[in-house]
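S.K.: Give the three-dimensional model of this entry:
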Amino acid sequence: MDLYFEVTGNGHPVVLVHSGGADSRLWTYLAPLLSKNYKVIAFDGRGAGKSPSPVTEANYVEDLLALMDDHDLNQATIVGHSMGGQIATEFALSYPERVSKLVLLAPSLTGFPYSEEFVQYHIEVSKAAPDIDKMLEVALHSPTYQVVNNSQNKDLNAQMLKHHFERMLKWPSDFHITWPHPPAIERLGELKPETLFFIGDQDLPDNYRVADYFGKVVPNIRFSVMTNADHMLPLTHSEDLYREIIAFMED
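M.R.: Predicted coordinates:
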């Protein structure tokens, strides 16, 4: 397995899948808490953190499968944040027998029709390239980061995002992500694992629209809204997440 990973604790396995723009440092506070009760595997996705960069394409769902196979994990609880939640959802749809429970932290969703405002934000960040400091300035201005920007983890969040931009600018021009077909939005009603869905009360409207869609079509799901929280829940609300995830897993 060529992806960087860290394993802590013992017991039922929990695999943590970080968001885009971040790496396994996203779990700096949550992983040690969960490892008191479980075997926790936190890894850097391809092109993130200490893992190798993609060549021309990346299949994050198959990377997650390879990671579990490499660790002889027949089944695990999968926890995914943002794009990591998108990966976790796709994985649970493709390999439901490998997921004991699914925990989603403000996930994105393959095939979801995001708003023009949401798309334009990402375009503006890209237009600032290759000036990484400018990219960082534009990116961090989003409501996505307004709570974490006023927290003790402001610097950690900015460091991860800057590292992501530095690596992303070196990826091949023809790089693309391969997702399962049909997209998850067309199969979401088939999601089998019991699911716990978190979202911050100050997260983006688009992420609430995704949450609403999950609520309408996923048969076995419960929701938790974190107060005084934006999109970066693992950096600002680790204790709250830990308590609810533990209760969910032991239910």
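
S.K.: contacts and neighbour counts: CA atoms only from here.
M.R.: Fine.

S.K.: Contacts only, for Glu116.
M.R.: Listed by CA atoms under 8 Å, 6 or more residues apart in numbering, the contact set of Glu116 is empty.

S.K.: hang on, I meant Pro32
M.R.: So Pro32 contacts Thr8 (CA under 8 Å, 6+ apart).

S.K.: cool, Pro172 as well?
M.R.: 55-56 are the contacts of Pro172 under CA under 8 Å, 6+ apart.

S.K.: I'd guess it is in a helix, am I close?
M.R.: No - under DSSP: H, G, I helix; E, B strand; the rest coil, Pro172 sits outside any helix and is assigned coil.

S.K.: residue boundaries of the helices in this protein?
M.R.: For the chain, the helices defined by DSSP state H cover 30-34, 60-70, 83-94, 116-127, 132-140, 154-168, 205-217, 233-236, 238-250.

S.K.: Could you export those helices to a markdown table, including columns for distance to Leu16?
M.R.: Putting these into a markdown table (distance: least, CA to CA, whole Å) gives the following:
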| stretch | distance to Leu16 |
| --- | --- |
| helix 30-34 | 8 |
| helix 60-70 | 10 |
| helix 83-94 | 8 |
| helix 116-127 | 25 |
| helix 132-140 | 24 |
| helix 154-168 | 16 |
| helix 205-217 | 20 |
| helix 233-236 | 11 |
| helix 238-250 | 12 |
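
S.K.: To check against the first, give me the structure of this:
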Amino acid sequence: MLLAHDVTGTGPHALLLHAGVADRHMWDPVMTGLSQVFRVLRPDLRGFGETPLPAEDYVDADDVAEVMDACGIEDAVVVGNSLGARVALELASRHPDRVRELVLISPAYPDLPPSAALRDFIAHEETLLDAGDLDAAVALNVDTWLGPDADEATRAALARMQHRAFDIQLAAETDAHARGAAAGTPRPVDVDLHRIHVPTLVVTGGHDMDHFRAVAARLVESIPGAELLALDWAGHLPTLENPDAIEPLLLDVLRDDPTVHAP
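M.R.: All right, here's what the predicted structure looks like:
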């Protein structure tokens, strides 16, 4: 199944992978600047945005490689936020020739056990979803993942994306249960961090949950040559919270890729 996606701009290739509370439109605030310099691919992962969640299990990284093939993209600088950062790591492990550089923002990584705060969030979200209170579950996610710089328009945009994801995923679960089956889930991918040998920047926010700051520290310790950038002002989704700060940061990082010859 080909992921829903869009491609904008001309130049060296950049691949943007969204967080698990959003979809490809989380990158809208930085697209004007990035697409003036790069050819930017933005997919919706399965169960998000315009991509449905079929019944079969899947590997996100393989889906991403397939959409790169469909767009004629041999390799790219890969930027991922949260879930998107985890998929970026999986892509670098399963398809290393497709990744020139990694920018991992508030990265998720399954090998680190969740902190108490993250466990509490998951339990609260599950309680609300089990009760059928989607609006409260959406509000919980908006309040949890956006930092203090996010304005009301940003909060509303994230709420729309999260609500859409819940609608897709819960509908898939309902359909699967009606057939006596389970909804499709991502298959685990072994990621050997020590075997990732591309330039890697890990970005973390001072207002993010402690779990994700711990993940960032683990990645910097384990990926050869990885660098850490701590943004004191940021929460979990800095691209949405303060795009005017993130856009020049991303442009600088992408231009620093020695394989990229961008103005």
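
S.K.: circling back to that earlier point, so for Ile41 of structure 1, which of the helices of structure 1 sits nearest?
M.R.: helix 30-34 (8.3 Å; CA to CA).

S.K.: Now the closest one on structure 2. Mean distance?
M.R.: Mean deviation of helix 30-34 of structure 1 relative to structure 2 after superposition (mean CA distance after the TM-score superposition for structure 1): 1.5 Å.

S.K.: center of structure 2, which residue is that?
M.R.: Gly84 (2.3 Å; CA atoms, centre = their mean).

S.K.: give me the stretch of structure 1 that stretch 61-81 of structure 2 matches.
M.R.: Aligning stretch 61-81 of structure 2 against structure 1 (TM-score structural alignment) gives residues 61-81.

S.K.: that older thread, the helices of structure 1: which one's closest to Ala48 of structure 1?
M.R.: Of all the helices of structure 1, helix 154-168 comes closest under CA to CA, at 6.5 Å.

S.K.: Can you give me the buried ones in the closest one?
M.R.: Buried residues in helix 154-168 of structure 1, defined by neighbour count with 16 or more other CA atoms under 10 Å: 154, 156-165, 168.

S.K.: for stretch 65-85 of structure 1, same thing?
M.R.: Buried residues in stretch 65-85 of structure 1, counted by 16+ other CA under 10 Å: 66-68, 73, 75-85.

S.K.: Met135 of structure 1 pairs with which position in structure 2?
M.R.: In structure 2, Met135 of structure 1 lines up with Ala137, judged by TM-score structural alignment.

S.K.: what's the burial count for its match?
M.R.: 23 (other CA atoms under 10 Å).

S.K.: Could you do Val15 of structure 1 as well?
M.R.: For Val15 of structure 1, using other CA under 10 Å, the count is 24.

S.K.: residue contacts, it?
M.R.: Val15 of structure 1 touches 40-42, 76-79, counting by CA under 8 Å, 6+ apart.

S.K.: Make CSV out of these and add distance to Leu3 of structure 1.
M.R.: Shown next, in CSV, are these (distance: CA to CA, whole Å):
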residue, distance to Leu3 of structure 1
Val40, 16
Ile41, 12
Ala42, 10
Ala76, 18
Thr77, 19
Ile78, 17
Val79, 18
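
S.K.: can you pull the contacts of the closest residue to Asp135 of structure 2 other than its chain neighbours?
M.R.: Leaving aside its sequence neighbours, Asp135 of structure 2 sits nearest to His163 (CA to CA, 6 or more residues apart in numbering; 7.7 Å). When contacts are counted by CA under 8 Å, 6+ apart, His163 of structure 2 is found next to 134-135, 138.

S.K.: cool, and Val7 of structure 1?
M.R.: 39-42.

S.K.: What is the neighbour count of Ala229 of structure 1?
M.R.: So Ala229 of structure 1, with other CA under 10 Å, has 21 neighbours.

S.K.: which residue lines up with it in structure 2?
M.R.: Match for Ala229 of structure 1 (TM-score structural alignment): Ala234.
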